[in-house]
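Asker: This is the structure alone, sequence omitted:
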């Protein structure tokens, strides 16, 4: 994992440098971008009595001050980038290697985050405005 202050996000490749964002022939781009709420991560860490860096979740973007939509088709704008929510980002067994109980703690109420497809690309920079848009 690499923590960046800005990154290019495109409809063809998702987050630059993350192979999961590339749309394969016949694919739908369901996992181009993964987003997680800081409040959810902080709550999980408090429950587990741990202090693990958020990037251990392996999410592309950590958002602060916004309740991520939990409905596929909802639109999220991050700076110039427009995303559409495709699904919940279910935590995997790999989370148990990070901290015991982490997979279960991330499971309820989309705490593991949301997956999205890129509709409009651009460069996202830390501190960019993030908003929910009308579909």
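Answerer: In hand now; what should we look at? Given the structure is predicted, the values throughout are model-derived calculations rather than measurements. Residues are numbered from 1 along each chain as shown.

Asker: C-alpha from now on. contacts and neighbour counts both.
Answerer: Fine.

Asker: How far does stretch 27-38 sit from its chain's centre?
Answerer: 5 Å (CA atoms, centre = their mean, to the nearest Å).

Asker: ok, second structure coming up, stack it against the first:
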């Protein structure tokens, strides 16, 4: 993995509870203890490793899934936290990304679930190949991130 490769944070979204409404934000505080502020997935459970604290999806992958299914839904319908523009997300667990002051470590692929079929017919299948559904990450260093921040691969 090449370090120093950069992209841009194109969007931020969170939801306070499972199946809850999505809230899009211009900026958000991110912490090691709770992921994105007020997002239900971010809190590390006692004895847990926080592998699913933050979810990321590439703008290009979402666009490809929309084209494949014939839909034109906004990216947050994927229920991901961060929209990545201009950067191929690393498909290697352990790779670290810096967004502003925040450091995230990729933990695993974000496999699309059956919920995606409720969003749009054919979406689960369209998000399945080649990590198109995105990546999950844990927070290594917290801070505040904002739409437009640079995303950089810092370790691979």
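Answerer: Done, it's in. Because the structure is predicted, anything quoted here is derived from the model rather than measured.

Asker: quick one, helices of the first structure?
Answerer: 38-48, 94-98, 102-106 (DSSP state H).

Asker: how about residue 111 of the second structure, what does it touch?
Answerer: Applying CA atoms under 8 Å, 6 or more residues apart in numbering to residue 111 of the second structure gives the contacts 127, 128, 131, 133, 134.

Asker: Pull the most distant pair out of the residues you listed.
Answerer: 128 and 134 (9.3 Å; CA to CA).

Asker: Dump the helices of the first structure to JSON lines, plus distance to residue 17 of the first structure and mean neighbour count.
Answerer: As requested, the helices of the first structure are exported to JSON lines (distance: least, CA to CA, whole Å; neighbours: other CA atoms under 10 Å):
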{"stretch": "helix 38-48", "distance to residue 17 of the first structure": "23", "mean neighbour count": "17"}
{"stretch": "helix 94-98", "distance to residue 17 of the first structure": "21", "mean neighbour count": "13"}
{"stretch": "helix 102-106", "distance to residue 17 of the first structure": "25", "mean neighbour count": "21"}
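
Asker: Please convert those to JSON lines, extending it with distance to residue 24 of the first structure.
Answerer: Rendered in JSON lines, the data for those read as follows (distance: least, CA to CA, whole Å):
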{"stretch": "helix 38-48", "distance to residue 24 of the first structure": "30"}
{"stretch": "helix 94-98", "distance to residue 24 of the first structure": "24"}
{"stretch": "helix 102-106", "distance to residue 24 of the first structure": "28"}
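
Asker: For residue 88 of the first structure, find the nearest of those helices.
Answerer: When these are ranked by proximity to residue 88 of the first structure (CA to CA), helix 102-106 comes first, at 11.1 Å.

Asker: tell me, that closest one lands on which residues of the second structure?
Answerer: Mapped onto the second structure using TM-score structural alignment, helix 102-106 of the first structure spans residues 123-127.

Asker: contacts for the matching stretch?
Answerer: So stretch 123-127 of the second structure is in contact with 61-62, 65-66, 68-69, 111-117, 132-133, going by CA under 8 Å, 6+ apart.

Asker: Pick out the residue nearest the middle of the second structure.
Answerer: Centroid check for the second structure by CA atoms, centre = their mean gives residue 56 as the closest residue, at 1.3 Å.
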